[in-house]
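J.: sequence first, then the predicted structure:
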Amino acid sequence: MTPRLSGRIAEVAAADPAARALEFRGRWHTWAELAAAMDRIDGVIDAHAGGGTAVVGVPARNTPLHVALLLAVLRRGGCFVVINPARGRESVRSDVAGLGLRLVLGQTADIEELAGATDGTALVAFDDLDADARVQHRPARPAEGRSRPGVAVRMPTSGTTGPPKRIDLAYDALDASMAVAKHYEAKKRDPARRPSGVALVNSPLAHMGGVFRVLQCVLDGRAFVFFERFDLRPWLEAVRTYRPKTVSLVPAALRMVLEADPDPADLSSLRAVTSGTAPLAPEDADAFTARFGVPVLTSYAATEFAGGVAGWTLRDHEKHWSEKRGSAGRAQPGCALRVVDEHTHDVLGPDRPGLLEVRPAQLGRDAGWMRTNDLARIDADGFLYILGRADQAIIRGGFKVLPDRVRSVLEALPDVRGAVVLGVPDGRLGEVPAALVEPRPGAAPDPAALRAEAARSLAGYEVPKEVHIVAELPRTTSGKVDLGAAKALLREVSA
């Protein structure tokens, strides 16, 4: 049986072929162009992956070609295996070698990098959306391939705390996630009736957020501007040109907009900014709203949940933000949240900190409770507060330090653009917190002064023993601080 999501992609692609689908680097591509590319990709899959639904690996980048690759695989009910090219050549080659895929598709430069990585995988390249395929490697004995019935996307986690894991996202879960977020109507609609507005998508396709937002637009039949990455100048130009009602900005991008200080008239079409992926300091949210008159709606999501499970609504923001600032919002419709004791796993009452457990609506009625590594509390009104990760807690002489709490205090200081707090060994106390700080443009903060200012809001044991100023914090493609790279940087600047 064809998944409903697959059928909807086929409907949208076939309706009104001359309609604009996506803009990239200033050029609009029509649905006819995307559909023609999808048909060519279908032929390649039939020739190299044995037909049927197929499991296809793709080094995913933000280009029209990669949108066509995603849609072509999902239209036929196949499994789109995301390979993150930002992880570096050797990591990508090792990743592909371990996946046992029969077929990897991608742009020419990425496919050429994979030559010799695996004998059993066919490697096929495309120069761009309009180009025919070029076979780079045709195996004499194709890999067996690993069937993924019902799986739409195999997505790696962000890998901020260690090697990425792969999560299987089912067709039903992705479909339900759109409904939970209220961006995609579950009822059948006339595919020829397309929304008039234009969306902006700057999340990476190698991350859950990018796949989710592209599918939001496609399933709704909405045209969108697709960015290779967040770039302030073209983003602002697109906001001025297309006047969207909502945009999505990760915290680092939101701070860039604040620092650029554009004319508030440029953002006057916006009713809300949504922000997720990484923690956002409430001070930044308040500053954005004060400057531009636009509320910032934060959310809580994970690849494992196939989308968001908690977030702010405009109504909640109007009624509760002043007393609930810093919260990640309340459970989304059909989702359930609870906090359990770290050791006994007994369910805890309001405002008691512990491990967060989630029952995501998008995983179906029979989904059980999923335990996270996030420390959290939920207040009597159901608002969720993320306190940090249990597996990153620093035990300083018997006292528990939550790095996210210290980070949020540092990021509230006027000269700090971003911060990360890490544990370093200490002969007497076992472990102590140390911080890397990225200053705001033009600022030159003094480490000792930052420690002194942070100490006004922190317990003595929470104050970082060391503060190091760095030009830029290492980040993943999704905008999170890469903790592995940050640890290496801390070792380098501490030496």
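T.: Looks like it arrived, so ask away.
J.: going forward, measure contacts between C-alpha atoms and count neighbours the same way
T.: Will do.
J.: which residues touch residue 450?
T.: 410, 413, 467 (C-alpha atoms under 8 Å, 6 or more residues apart in numbering).
J.: list the buried residues for the helix or strand harbouring it?
T.: Secondary-structure assignment from DSSP states H and E places residue 450 in helix 447-455. Using 16 or more other C-alpha atoms under 10 Å as the burial criterion, the residues of helix 447-455 that qualify are 447, 450, 451, 454, 455.
J.: next: stretch 126-141.
T.: 126, 128, 129, 133, 135, 137, 138, 139.
J.: any idea which helix is longest in this protein?
T.: helix 31-48 (DSSP state H).
J.: by contact count, what packs against that one?
T.: Other elements packing on helix 31-48 under the criterion 3 or more C-alpha pairs under 8 Å, 6 or more residues apart in numbering; DSSP states H and E are helix 4-14, strand 20-24, helix 64-75.
J.: out of the ones you listed, which gets nearest to residue 226?
T.: Nearest of these to residue 226, taken as C-alpha to C-alpha: strand 20-24 at 5.4 Å.
J.: now do the closest one: which elements does it pack against?
T.: Checked by 3+ C-alpha pairs under 8 Å, 6+ apart, strand 20-24 has strand 27-30, helix 31-48, strand 223-226 packed alongside it.
J.: return the residues in contact with the residue positioned nearest the centre of the chain.
T.: Centrality entry for the chain: nearest residue to the mean C-alpha point is residue 209, 3.8 Å, by C-alpha atoms, centre = their mean. Listed by C-alpha under 8 Å, 6+ apart, the contact partners of residue 209 are 203, 277, 478.
J.: just the helices and strands packed on strand 20-24: most buried one?
T.: strand 223-226 (a mean of 23; mean count of other C-alpha atoms under 10 Å).
J.: off-centre distance for the next helix or strand along the chain from it?
T.: Next along the chain after strand 223-226, taking DSSP H and E as the criterion, comes helix 232-242. How far helix 232-242 lies from its chain's middle: 21 Å, per C-alpha atoms, centre = their mean, to the nearest Å.
J.: can you list contacts of helix 232-242?
T.: 197, 198, 200, 225, 256, 257, 266, 267.
J.: nearest to residue 185, of the residues you listed?
T.: residue 197 (16.4 Å).
J.: turn the buried residues of helix 447-455 into CSV, including distance to residue 316.
T.: Shown next, in CSV, are the buried residues of helix 447-455 (distance: C-alpha to C-alpha, whole Å):
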residue, distance to residue 316
447, 38
450, 34
451, 35
454, 30
455, 32
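J.: highest neighbour count among the contacts of residue 209?
T.: Neighbour counts for these, by other C-alpha atoms under 10 Å, peak at residue 203, which reaches 27 neighbours.
J.: okay, one more to line up with it:
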Amino acid sequence: MQLDKVIDQVAHLDTGARALWFEGRWHTWGEVNALGDGVIALLDQAGVPEDQSIGIALRNDPLCVAVMLAAFRARRPTLTFSPLLPDAALAEDVRNNKPAVLVALATDWERPGLVDAVRDVGAAGIRAGDVSTLVPTTEYRRHAPHYTVASGTAATMLTSGTTGSPKRVSVTLDGLAHAVHSATRHHEGERADAPVRLRDATSIIDLPLFNITSYLDVAMTAAAGRRICLMRRFEPRAWAEAVRDHRVVVSLLVPTAMKMVLDTDIPKEWLQSLRVVRSGSAPLEPQLAEAFEEKYGVPVIVSYGATEFSGALTGLTMADRRAWGTSKRGSVGRPHPGVELRIVDPENGHDVEPGAVGVLLARAPQIAGAQQGEWTRTNDLARIDADGFVFIEGRVDDVIIRGGFKVDPRSVAATLRQHPDVVDAAVIALPDERLGQVPGAAVVLTAGKRDQQEAALQAELQAWVRSHLAPYAVPVVIRPVPALPRTATMKIAQAALAELLRR
């Protein structure tokens, strides 16, 4: 599969057809193509070489989607920037990465320091939405040390920043093409090789575009000929209205979003078009999936992937669900075609017995930076059962070693969430001079318990954990918070959580 050619074919099948819905308006393929092609034309006029990346401040806006798709079609590499950064941090990120071009919405160009940063690195500034001129005071300087990439690079993307500051990973067109095709073949079988066409189907994209999940969803949706329903951000009622109004059949809900839908008590009839909900990006508690399925009657299937993998490596399918029912609850499915997995002992690197927990290794053409035939060691603990289903059991660096005893933070958090006064919880390792590490927890309480004295609350919850788990798993600190700190993709921001618990 040549992803750039497939997207180009889809984009020109019927330029009058609806391509993208945003805030009450449909944009046609012709409109989307014209905007993106205008940006590429400006690059050519400025003489920007093809190995220098197009920086994009990726807001969830049709203008940014148009540039993303045009870059795919033109085989131009992109360099993603998060507009959610504070003004000074965004300007610093531009200075550090030195894009040849920065494309941004008009509102971002008004942010203090951004024009100066773009000018300092000798980049051309393009105001998305008005591509007839470059942003005043900035022009492309050919001999400046701009960000360059290897041939075939599609994008240099930000990771989610779950455990610290987001990092950048370069993904290739071939890697993305493999990820798209193998995921499609995994779920749709031979239909993955069907002729290019426009489909009467719409996909919702509501996670930030600079995240690999949304970036890949844009590529997959376009390549499949489906329409895009773009939302600025996830909001449960707006998502449900989009499902209802566009008759969406398959939709993504990360675990936090799924809980928000349940808590908002969305009417069941609004979701009657849904045939399946996909989940991923963060661990999904089986109890949450069960609650969603019980309320809405929609099966939940889970996938496993990361930015470094150019998307997903494994996934449950509806065929699996029909064959196995809920007996594989908690699994992230089986490997996609072309993906190989192994489980090894974290100490000696030897393969473990079937069903045993160890470090997950993967080998696939879509893994960023991997040499052909090379196994990539992930940071995830996992097991593979006798039927080939993968279960993620935590992260290698998440395991808390308390005086020689191993504590699973996910298990402790799940135990805290079972307490009737706890709405949500997260557990991380805190440094300790005597024991090395100890568990610490943050909890979100029910409305009626938020005024409870902190010392009494901590003692009560510690006793609760002690009654369910080994004594060494009991958190030494349990602090109530209004909300758990999360990244833009709704994962727990562990660095921010650690800071909360240190106070």
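T.: Done, it's in. Computed from a prediction, not measured in an experiment: that's the story for all the values here.
J.: report the angle between the longest helix of structure 1 and helix 64-75.
T.: Helix 31-48 of structure 1 and helix 64-75 meet at an angle of 60 degrees, taking axes from the mean of the first three to the mean of the last three C-alpha atoms, to 10 degrees as the criterion.
J.: so what's the gap between whatever helix or strand comes next after helix 31-48 of structure 1 and the chain middle?
T.: Per DSSP H and E, the first helix or strand lying C-terminal to helix 31-48 of structure 1 is strand 55-59. Strand 55-59 of structure 1 sits 19 Å away from the centroid of its parent chain (C-alpha atoms, centre = their mean).
J.: and stretch 232-249 of structure 1, by the same measure?
T.: That offset, for stretch 232-249 of structure 1, works out to 19 Å (C-alpha atoms, centre = their mean).
J.: would you map the helices across the stretch 301-450 of structure 1?
T.: 314-324, 403-411, 447-455 (DSSP state H, counting those that start in this stretch).
J.: look up the average distance of the first one to its aligned counterpart in structure 2.
T.: On superposition with structure 2, the mean distance recorded for helix 314-324 of structure 1 (mean C-alpha distance after the TM-score superposition for structure 1) is 3.2 Å.
J.: in that helix, what's buried?
T.: For helix 314-324 of structure 1, by 16+ other C-alpha under 10 Å, it's 317, 321, 324.
J.: dump the residues you listed to a markdown table, plus distance to residue 427 of structure 1.
T.: Shown next, in a markdown table, are the buried residues of helix 314-324 of structure 1 (distance: C-alpha to C-alpha, whole Å):
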| residue | distance to residue 427 of structure 1 |
| --- | --- |
| 317 | 47 |
| 321 | 43 |
| 324 | 40 |
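J.: which residues in structure 2 does stretch 195-211 of structure 1 align to?
T.: Using TM-score structural alignment, the residues of structure 2 aligned to stretch 195-211 of structure 1 are 199-215.
J.: the aligned partner of residue 321 of structure 2 in structure 1 and residue 444 of structure 1, how far apart?
T.: Superposed on structure 1 with TM-score structural alignment, residue 321 of structure 2 falls opposite residue 317. Per C-alpha to C-alpha, to the nearest Å, residue 317 of structure 1 is found 35 Å from residue 444 of structure 1.
J.: for whatever residue of structure 1 lines up with residue 73 of structure 2, give me its contacts.
T.: Per TM-score structural alignment, the equivalent position to residue 73 of structure 2 in structure 1 is residue 75. Shown in contact with residue 75 of structure 1 (C-alpha under 8 Å, 6+ apart): 5, 6, 7, 9, 10.
J.: and of those residues, the nearest to residue 373 of structure 1?
T.: residue 5 (31.2 Å).
J.: contacts only, for the closest one.
T.: 74, 75, 171, 175, 219.
J.: what does the fourth one align to in structure 2?
T.: Right, residue 175 of structure 1. That one, residue 175 of structure 1, aligns with residue 177 by TM-score structural alignment.
J.: am I right that residue 154 of structure 1 is in contact with residue 82?
T.: Yes: using C-alpha atoms under 8 Å, residue 154 of structure 1 is in contact with residue 82, at 6.0 Å.
J.: number of nearby residues for the equivalent of residue 379 of structure 1 over in structure 2?
T.: By TM-score structural alignment, residue 379 of structure 1 lines up with residue 385 in structure 2. The number of residues packed near residue 385 of structure 2 is 14, by other C-alpha under 10 Å.
J.: kindly report the same for residue 401 of structure 2.
T.: By other C-alpha under 10 Å, neighbour count at residue 401 of structure 2 equals 18.
J.: residues contacting the closest residue to it other than its chain neighbours?
T.: Nearest residue to residue 401 of structure 2, sequence neighbours excluded (C-alpha to C-alpha, 6 or more residues apart in numbering): residue 437, at 5.8 Å. The contact partners of residue 437 of structure 2, by C-alpha under 8 Å, 6+ apart, come to 400, 401, 402, 403, 429, 430, 431.
J.: where's residue 437 of structure 2 relative to residue 218 of structure 2, distance?
T.: 41 Å.
J.: matching residue 304 of structure 2 against structure 1, which residue comes up?
T.: Aligned partner of residue 304 of structure 2 by TM-score structural alignment: residue 300.
J.: give me the mean distance between the helix or strand containing that match and structure 2.
T.: In the assignment (DSSP H and E), residue 300 of structure 1 maps to strand 296-302. Superposed on structure 2, strand 296-302 of structure 1 shows a mean distance of 1.0 Å to its aligned residues (mean C-alpha distance after the TM-score superposition for structure 1).
J.: and the angle from that strand to helix 314-324?
T.: 90 degrees.
J.: what's strand 296-302 of structure 1 in contact with?
T.: Counting by C-alpha under 8 Å, 6+ apart, 272-277, 280, 285-286, 288-289, 307-314, 317, 328-329 sit against strand 296-302 of structure 1.
J.: keep only those of those that are in strands.
T.: If you go by DSSP state E, the contacts of strand 296-302 of structure 1 have 272, 273, 274, 275, 307, 308, 309, 310, 311 in strands.
J.: dump those to CSV, plus distance to residue 491 of structure 1 and neighbour count.
T.: Shown next, in CSV, are those (distance: C-alpha to C-alpha, whole Å; neighbours: other C-alpha atoms under 10 Å):
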residue, distance to residue 491 of structure 1, neighbour count
272, 40, 19
273, 36, 20
274, 35, 19
275, 31, 25
307, 35, 25
308, 35, 24
309, 36, 27
310, 36, 25
311, 36, 23
